[in-house]
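J.: pasting the structure only:
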């Protein structure tokens, strides 16, 4: 049986429902070293709901004070306009400000960092890497048009 978008979405939601609470707990515990080389927990307040969100997600490090996450769905819209966030990473919680990137040129440059540091990210975003390590432009364009965004987190 071939997977359809709806079965892929249902599988993804099931994995999130099971994995996210476990990952959040581990990443905020003394056992964080098991996962924190690839995952962080980003915490932010929903703009409309006022609800506090704590989401485990893969990341790439841009430099000592900047991280990069690739986000599908619509929750990244809460991070537009320099949203204040908290990031639990490597056993520490740091504050940060976000910068959402949806432009294709900048996204291509940034996603190259993501692919180099966390190749599994390509599977989740359906963006393949070319032989030179850069993202396939058609895949990237399709992802951006479908609601995918890259978010820089400037740590404070």
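T.: Looks like it arrived, so ask away. What you see is a predicted model; the values in this text were computed from it and never measured.
J.: Every contact and neighbour count from this point should use C-alpha atoms.
T.: OK.
J.: who does the host helix or strand of residue 21 touch, helix- and strand-wise?
T.: In the assignment (DSSP states H and E), residue 21 maps to helix 5-27. When contacts are defined as 3 or more Cα pairs under 8 Å, 6 or more residues apart in numbering; DSSP states H and E, helix 5-27 packs onto strand 39-45, strand 52-58.
J.: Presented hereafter is structure B, for comparison with structure A:
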């Protein structure tokens, strides 16, 4: 963790590892071989400003029957006003609509519920976060992290 005083910080794998594995993971997630990799999904979308196509492997989170991505990455803003996406998850291809959830209270609720549901070890791994002392963060810790790290969620639902 980069901020030792913070209860929650970003804890992604090294950049070289991500650059090496993401293309491989992306290919696998597009096939039936992706079925056992249910912790991940491939999000394919078109850039809001650039018009370029993107395919990004991310952790998949299910909450109350809905599919979410939780991230601090800047590409999340492509979903600010809602955007279509093709999701490859658990060996299935689905055409969904992603909507950015940036309201801090809503994001805090989502990430806290996910972390509690996963437990501290799995939450750190699947959410790309490190928790101080390996303990589950409090709601106040999440409030700080969401604001400080600019964490948001994208909720994916069936297209209208």
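T.: Happy to help now that I have it. Because the structure is a prediction, the values reported are computed rather than measured.
J.: Can you give the structural similarity as a TM-score?
T.: Superposed pair, TM-score by TM-score structural alignment, normalised by the length of the first structure: 0.77. Supporting alignment: 148 aligned residues with a Cα RMSD of 3.0 Å.
J.: ok so, going back, the helix holding residue 21 of the first structure versus strand 39-45: what angle between them?
T.: 100 degrees (axes from the mean of the first three to the mean of the last three Cα atoms, to 10 degrees).
J.: Give me the residues contacting helix 5-27 of the first structure.
T.: 32-36, 39-41, 54-56, 88-91 (Cα atoms under 8 Å, 6 or more residues apart in numbering).
J.: What subset of those residues is buried?
T.: By neighbour count, with 16 or more other Cα atoms under 10 Å, those hold 32-33, 35-36, 39-41, 54-56, 88-91 as buried.
J.: Aligned to residue 158 of the second structure, what sits in the first structure?
T.: Taking TM-score structural alignment for the superposition, residue 158 of the second structure sits opposite residue 155 in the first structure.
J.: My error: substitute residue 111 of the second structure in the last question.
T.: Using TM-score structural alignment, residue 111 of the second structure pairs with residue 111 in the first structure.
J.: Could you list which residues are in contact with its match?
T.: Contacts of residue 111 of the first structure by Cα under 8 Å, 6+ apart are 134, 135, 150.
J.: angle of whichever strand or helix holds it against strand 52-58?
T.: Following DSSP H and E, one finds residue 111 of the first structure within helix 104-117. Counting by the same axes, to 10 degrees, helix 104-117 of the first structure lies at 70 degrees to strand 52-58.
J.: helix or strand right after helix 104-117 of the first structure?
T.: As assigned by DSSP H and E, the chain's next helix or strand after helix 104-117 of the first structure is helix 121-125.
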